[in-house]
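1. Please find the sequence and the predicted model below.
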Amino acid sequence: MNGSMEQNIRTLIVDDEPAIRELLAFTLEDMDLQVSVAATVREAKMQLEQGGIDFCLTDLRLPDGSGLEIVSEIQHHHPLMPVAVITAYSSADSAVEAMKAGAFDYVSKPIEVNRLRQLARRAIQLLGPRVAEKAAVDPVVGEGPQILGVSPAITRVREQIQRLGRSMAPVHITGESGTGKELVARAIHAASPRAAAPFTPVNCGAIPENLMESEFFGYEKGAFTGATQRRAGLFEAANGGTLFLDEVADLPLPMQVKLLRAIQERAIRPVGAHKEMPVDVRVISATHQDLAQLVAEKRFREDLYYRLNVIPLSVPPLRERREDIPVIAEMLLQRIAQRQGLGSLRLSPAALAWLTHYPFYGNVRELENLLERAAALHEGASIEPHDLQAPGTPPAESCAAPPNLDATIEATEGRILLDALERAQGVKTEAARLLGISFRSFRYRLKKLGLDQ
């Protein structure tokens, strides 16, 4: 930042230590920001009431209360104002609590000037259109993935995505396999000031355990046999952007410890390196498993769970938003027709009605598989219900009310697994990748259903 780009943006610094206030004020004024200061919660609230504040940075420990009171005040009365907090170096829990309350980021004591500048830049980007008249700063705007649908459930998800885009807080996305958790993660990234930076997805269940540390953190030349040159890891690749940890429940316990440290310290140590390197990464995680249950079973670290699950977001299954099926099916069918070079392709009214009554235990992924098969095998001008009914598919008339729920679920799951195996030409690791689950999970499901021959 240079010149007078931010000269009209007013920042409120709240800290009771004069030396800290002076350091913060000097750094932000050097960025051409206007600075006001307060030493207590009461003084801060008075300045906020007077108006004109664009961005607030507050200590959490103040003489007359907690900085969380200021965060809550801003969330209630000035919801578009970015607010960040200052925490003690070892107080990760306080930072998590502040982000849950609405802070978009935090900086730890002792304060690093470069980290403070980085935080201020994020705040200015979050101001978005409000800055346009006050400073020559354009927000980073990303064309996010489309989250289609008109149901109340998916409308709430879209609203959450926009709110979460303004935060640096870790998000944990839950939902059944095939609901589109990665799509939601990409949409959060695209709605954030990080939209122009990398979105780096990784399936935690697809990385061999002995390679995890080098995959996540990279390695130096000569770190081990075969390391002929330096290689950046996933954290470094995502620097400045978002790291999406899909199926995070599949991480082995030793790697969970290393991941926790990287998230808390915002630094990594590549294999073979002698010192840590700072990284600026927002972490979004996802799983179809119940992490809280895994914590209770001692299969997932409780401290990592609370660090990842700062803001939970649940993606509803397709059968709970049936009114969205027509628009999703039409979009998928257009994509499939274009990919297969089929020209114009449409669903008959009867086929559309059949789809809206189908249980879809495999969610959007299963819908796409059904449409892809139907597009390849159909005859005539449009896709009819019989084109959708592959071997093992419940009859159209029974889709609305399966006679035996457990049996129907198992039959549907088995059909999805076998279909993936067929598409992967019998290679189980590839079938697991197609389904977006780990190899261990795929093998377990086959064995459970008696299909592991």
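-> Structure's in. What do you need?

2. CA atoms for contacts and neighbours, from now on please.
-> Will do.

3. leaving aside the residues next to it on the chain, what's closest to residue 291?
-> residue 249 (6.7 Å; C-alpha to C-alpha, 6 or more residues apart in numbering).

4. which helices and strands does the helix or strand where residue 126 lies pack with?
-> According to DSSP states H and E, residue 126 maps onto helix 113-127. Judged by 3 or more C-alpha pairs under 8 Å, 6 or more residues apart in numbering; DSSP states H and E, the packing partners of helix 113-127 are helix 18-29, strand 105-108.

5. quick one: which of the ones you listed is nearest residue 196?
-> strand 105-108 (18.6 Å; C-alpha to C-alpha).

6. which helices and strands does that closest one pack with?
-> strand 83-87, helix 113-127.

7. So for residue 369, which of the ones you listed sits nearest?
-> When these are compared by C-alpha to C-alpha, helix 113-127 sits nearest residue 369, at 39.0 Å.

8. and the closest one, which residues are buried?
-> 116, 117, 119, 120, 122, 123, 124, 125, 126, 127 (16 or more other C-alpha atoms under 10 Å).

9. Within the helices and strands, which one has residue 201?
-> Short version, using DSSP H and E: residue 201 is in strand 199-203.

10. contact partners of that strand?
-> Residues outside strand 199-203 that contact it (C-alpha atoms under 8 Å, 6 or more residues apart in numbering) are 182, 186, 189, 234, 237-238, 241-248, 436-438.

11. Show me the strands in the stretch 51-200 of the chain, by range?
-> 55-59, 61-62, 65-66, 83-87, 105-108, 171-174, 199-203 (DSSP state E, counting those that start in this stretch).

12. and residue 108, how many residues sit next to it?
-> 19 (other C-alpha atoms under 10 Å).

13. buried stuff in the helix of greatest length in the chain?
-> Ranked by residue count and defined by DSSP state H, the top helix of the chain is helix 405-423. For helix 405-423, a neighbour-count test (16+ other C-alpha under 10 Å) marks 408, 409, 411, 412, 413, 414, 415, 416, 417, 418, 420, 421 as buried.

14. and the comparison structure, right after this:
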Amino acid sequence: MTKPLALIVDDEPDIRELLEITLNRMGINCQCAGTLAQAAALLRQYAFDVCLTDMHLPDGDGLDLIDQIQTLPSPLPIAVITAHGNMDTAILAMKKGAFDFVSKPVDLAALRQLIKSALKESGDASDKKPQMQQVLLGESAVMCEIRAKITKLARSQAPVYISGESGSGKELVARLIHEQSSRHDRPFIAINCGAIPHELIESEFFGHKKGSFTGAVSDKKGLFQAAEGGTLFLDEVADLPLSLQVKLLRAIQEKKIRPVGEYQEIPVDIRLLSATHRNLAQMVQEGSFRQDLYYRINVIDLHIPPLRERISDITLLIAHILAKLTGGNNPSLSFAALAALQQYAFPGNVRELENILERSLALFNGKEIEVDDLNLPVSSPNTNNPADYDPSQGSLEDYLEDIERKAIATALEENKWNKTAAAKQLGLSFRSFRYRLKKLNMDN
């Protein structure tokens, strides 16, 4: 079996030798360069599996090398060596696409773990990517873009901050990043930061030693240790008390934790993902969230749009949710019910859609889900919700036709007047769509 090949770039011969010896002992062949120019020449000559580079080089810096590697047909994982405490440089490197970083003086144990993760990432995709347990549904442009970003982010170790409204699917996105990463066979630990009592939160995160406080009757591992080798997802990270924010910042920077009552720090290897529905940037301005921690967890920002901004995905989501709730024996929705859902603003997003459909299954007559079965809130933020029908406005038939007309017009506009695509978005056969166009005098 061919040994992996690593590119080491550093202008100090002693450092190059130390790194080369360490990697050789791991069964990795190495090529070394002291300048950017030498590194570029080696990249043209060899097919490397991983690159390790210092930030400061005689003819440039590691950021330039990251840019060069990103232009390769098959970019390889690149880790940067930064000066101790210089997290700003490490963050910038990861924003540019670096896999991870290691600080000087180099901790060889941490370096070996980093290289193992990088080689796992650069290996054959069929060896490292399992069958997906979760799916992110939607064919809208924004959802296709998010899936592409998830695939890209899964190849990095950079902290990702997932923003979005409640119920929009932030934890699902975090799980997908984990499942597509080289850490997929290690734990994914999700924790709601707002659900832990403040007096217990440090122990929950970092663990504690027996006798360190009243009630600590035995040693306990914390969430960081439970996620060792895998991914730690901090949901509602905005709810963390300021006292813990300081300790979390150190754990991220040093990649070490100190359990309550312990004197020695323990190295940890985790990928950190975080999320909240609140405005973290505003909380930083108000002083309720530390600015330095905000920059550490927000290396990459991934925003999940609310459901009302991707209405074209609703038909697909409805079919998936009903199949999950009924075991595949999907009841149909009346056109008026589908139009009502497409015009509803969904303050609770996908989670609310699931609740609405689950409730409707208990209410419908066994044939077709109607508007009344949905039981949408009367005070819907959108106009023309059938739940708001007032008989004084005219006949119910005219009212529902108006909703149909607006839903069809919206679908046509969103699909650039492609009738086949508009019909698919509305969950209609093309024949049924043409019939409705004619019925509503919209077939001109």
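-> Thanks, I have the structure now. Nothing here was measured: the structure is a model prediction, and the numbers come from that model.

15. TM-score of the superposition?
-> Scored against TM-score structural alignment, normalised by the length of structure 2, the superposed chains reach a TM-score of 0.83; 389 aligned residues with a C-alpha RMSD of 2.2 Å.

16. Export the strands of the stretch 51-200 of structure 1 as TSV, with columns for distance to residue 282 of structure 1.
-> Below are the strands of the stretch 51-200 of structure 1 laid out as TSV (distance: least, C-alpha to C-alpha, whole Å):
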stretch	distance to residue 282 of structure 1
strand 55-59	19
strand 61-62	25
strand 65-66	26
strand 83-87	15
strand 105-108	10
strand 171-174	9
strand 199-203	10
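
17. Please identify which of those is closest to residue 211 of structure 1.
-> strand 199-203 (13.3 Å).

18. With structure 2 overlaid, how far apart is the very next helix or strand once past that closest one on average?
-> Next in sequence after strand 199-203 of structure 1, counting helices and strands by DSSP H and E, comes helix 212-217. Compared with structure 2 after fitting, helix 212-217 of structure 1 has a mean deviation of 0.6 Å; criterion: mean C-alpha distance after the TM-score superposition for structure 1.

19. sorry, back to before: what span of structure 2 is the strand holding residue 201 of structure 1 aligned with?
-> Mapping strand 199-203 of structure 1 onto structure 2 (TM-score structural alignment) gives residues 188-192.

20. Residue 293 of structure 2 versus residue 256 of structure 2, what's the distance?
-> Distance of residue 256 of structure 2 to residue 293 of structure 2, computed by C-alpha to C-alpha, to the nearest Å: 16 Å.

21. follow-up on the earlier one: quick one, which of the strands of the stretch 51-200 of structure 1 gets closest to residue 229 of structure 1.
-> The nearest among the strands of the stretch 51-200 of structure 1, by C-alpha to C-alpha, is strand 199-203 at 22.0 Å.

22. follow-up on the earlier one: mind listing what's buried along the following helix or strand past the longest helix of structure 1?
-> Once the chain leaves helix 405-423 of structure 1, the next helix or strand it forms, by DSSP H and E, is helix 428-435. Residues of helix 428-435 of structure 1 classed as buried: 428, 429, 430, 431, 432, 433, 435 (neighbour count, 16+ other C-alpha under 10 Å).

23. what angle do helix 428-435 of structure 1 and helix 405-423 make?
-> With axes from the mean of the first three to the mean of the last three C-alpha atoms, to 10 degrees defining the directions, helix 428-435 of structure 1 sits at 120 degrees from helix 405-423.

24. In structure 2, what range does helix 428-435 of structure 1 match?
-> Alignment of helix 428-435 of structure 1 against structure 2: no match, by TM-score structural alignment.

25. Check stretch 289-302 of structure 1 too.
-> The aligned range for stretch 289-302 of structure 1 is 278-291, by TM-score structural alignment.

26. Contacts for the matching stretch next, please.
-> 165, 236, 238, 242, 245, 294.

27. Helices - which of these land there?
-> Filtering the contacts of stretch 278-291 of structure 2 for helices - DSSP H - leaves 242, 245, 294.

28. Would you write a PyMOL line that selects the buried entries of those residues?
-> Buried subset of those, written as a PyMOL selection, criterion 16+ other C-alpha under 10 Å:
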select buried, resi 245+294
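
29. I'd like to know which of the ones in helices among the contacts of stretch 278-291 of structure 2 is nearest to residue 407 of structure 2.
-> residue 294 (41.2 Å).

30. which residues sit in contact with the closest one?
-> By C-alpha under 8 Å, 6+ apart, residue 294 of structure 2 lies in contact with 280, 281, 284.

31. Neighbour-wise, which one of those leads?
-> The residue in these with the most neighbours, by other C-alpha under 10 Å, is residue 280 (20 neighbours).

32. Could you tell me where stretch 144-161 of structure 2 falls in structure 1?
-> By TM-score structural alignment, stretch 144-161 of structure 2 lines up with residues 155-172 in structure 1.

33. sorry, back to before: relative to the whole chain's centre, how far out is the longest helix of structure 1?
-> In terms of C-alpha atoms, centre = their mean, to the nearest Å, the centre of helix 405-423 of structure 1 is found 28 Å from the chain centre.

34. Quick one: list the elements packing against it.
-> Packed next to helix 405-423 of structure 1, using 3+ C-alpha pairs under 8 Å, 6+ apart, are helix 428-435, helix 439-448.

35. I'd like those written out as a markdown table, with distance to residue 52 of structure 1 added.
-> Shown next, in a markdown table, are these (distance: least, C-alpha to C-alpha, whole Å):
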| stretch | distance to residue 52 of structure 1 |
| --- | --- |
| helix 428-435 | 51 |
| helix 439-448 | 54 |
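
36. Which one, of the ones you listed, ends up nearest to residue 274 of structure 1?
-> Residue 274 of structure 1 sits nearest to helix 439-448 of all these, at 34.1 Å, using C-alpha to C-alpha.

37. list the buried ones in that closest one?
-> 439, 442, 443, 445, 446.

38. I'd like the distance between the first one and residue 207 of structure 1.
-> Same thing as residue 439 of structure 1. 10 Å.

39. and what of the fourth one?
-> Using C-alpha to C-alpha, one gets 19 Å for the distance from residue 445 of structure 1 to residue 207 of structure 1.

40. Tell me, how many residues neighbour the aligned residue in structure 2 for residue 257 of structure 1?
-> Residue 257 of structure 1 maps onto residue 246 in structure 2, with residues paired by TM-score structural alignment. By other C-alpha under 10 Å, the residues close to residue 246 of structure 2 number 13.

41. same question, residue 343 of structure 1
-> 11.
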